[in-house]
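[1] Below are the sequence and a predicted model for it; my questions follow.
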Amino acid sequence: MKLVPVPPGVDVIACSTCHRRGDPRDAAQGPAGARLLAALREAQAGQASTGVAVRAMPCLFACAEACTVHLRAPGKIGYVLGRFLPDAATAQAILTFAAHYAASETGEVAFAVWPEAVKGHFLTRTPPEGFLVA
């Protein structure tokens, strides 16, 4: 494993190697994670900048919950979300939530503005380095 530095900011990190249960390992279109990553990048290209970077990482170790993304930013609560379909509607919902996340001070996003397609997909909430949630 090699750690690669990236600029600090709001990141949606998609597992590029996720395989959904039941998907053939040799699917012609590639792993579901790679398809979700492609959908995220395509959706992002079609919208105004929100200050959110879409990044790829091979294996987030959430294999039972594929397709998985990690949302993080310095000084904010982070989230891992999974069990997604690798499609355009999912990608747009993730990016919409990420835009609200980017605009929040702590990473908390009011439930009232969560896109329907992210509800029920949260796997973990992680505190930022040096903090705990009280």
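    Nice, thanks for sending it over.
[2] C-alpha only now, for contacts and for neighbours.
    Noted.
[3] what's near enough to touch residue 93?
    Residue 93 is in contact with 115, 116, 117, 118, counting by C-alpha atoms under 8 Å, 6 or more residues apart in numbering.
[4] mind checking how far residue 95 is from residue 129?
    For residue 95, the distance to residue 129 under the criterion C-alpha to C-alpha, to the nearest Å works out to 23 Å.
[5] Show me which of the two is the more surrounded one.
    Under the neighbour definition other C-alpha atoms under 10 Å, residue 95 and residue 129 were set side by side, and residue 95 has more, 22 against 10.
[6] Got another one to weigh against that:
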Amino acid sequence: MLRAVESGAAVVVCSTCRRSAAAREDEGGQRGGALLAEALRAVQRDEPHLAGVAVQEMPCLFACKRHCTVHIRAPGKVGYVLGDFTPDREAARAILEYATHHAVSEEGAVRYAQWPDGVKGHFITRTPPEGYLCT
């Protein structure tokens, strides 16, 4: 069930997520999560300063009441699950900008002033790193 991946800062995309609250797939039969993963990688190709965070795909993050869900994580840092994105470049850029700030933060806390507008209102949960609790 588990597959080893490189340790480090990552955006884990739910590859099986719905495209929107109303639609499971696009006209071509692709799920929203797969489309979002493609958009994230396209932004990284065009904007190398956002390529320092790995884009990883995993089927089902169990946030099924939401769509286009991602988990932003890095070793020893608080992680965040975000959702309800449109699987496009604008959302992908906002996610990667936030993840880049998260990656260089001390404990995973990014000052609100640094949050891209595109992630505001998309946070679902925060998860403490193994061996720690948030205060």
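    Sure, I can see it. Remember, predicted model here, so these are calculated numbers, not experimental data.
[7] before we move on, back to that, restricted to helices, list the contacts of residue 93 of the first structure.
    Residues of the contacts of residue 93 of the first structure located in helices (DSSP state H): none.
[8] what about burial for these, which qualify?
    Neighbour counting over the contacts of residue 93 of the first structure (16 or more other C-alpha atoms under 10 Å) leaves 117, 118 as the buried ones.
[9] okay, the contacts of residue 93 of the first structure in a markdown table with distance to residue 12 of the first structure next?
    Written out in a markdown table, the entries for the contacts of residue 93 of the first structure read as follows (distance: C-alpha to C-alpha, whole Å):
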| residue | distance to residue 12 of the first structure |
| --- | --- |
| 115 | 16 |
| 116 | 18 |
| 117 | 16 |
| 118 | 13 |
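[10] now, which of the contacts of residue 93 of the first structure sits nearest residue 62 of the first structure?
    Top of the list for closeness to residue 62 of the first structure, among these and by C-alpha to C-alpha, is residue 118 at 16.7 Å.
[11] who touches that closest one in this structure?
    Each residue near residue 118 of the first structure by C-alpha under 8 Å, 6+ apart is listed here: 81, 90, 93, 94, 97.
[12] thought the first one was touching residue 117?
    Meaning residue 81 of the first structure. No. Counting by C-alpha atoms under 8 Å, residue 81 of the first structure stays clear of residue 117, with 11.1 Å between them.
[13] In the first structure, which helix is the longest?
    For the first structure, the helix that runs over the most residues, judged by DSSP H, is helix 88-103.
[14] if I look at the residue positioned nearest the centre of the second structure, how far off is residue 14 of the second structure?
    The centroid of the second structure falls nearest to residue 70 when counting by C-alpha atoms, centre = their mean (3.3 Å). Computed as C-alpha to C-alpha, the residue 70 of the second structure to residue 14 of the second structure distance reads 6 Å.
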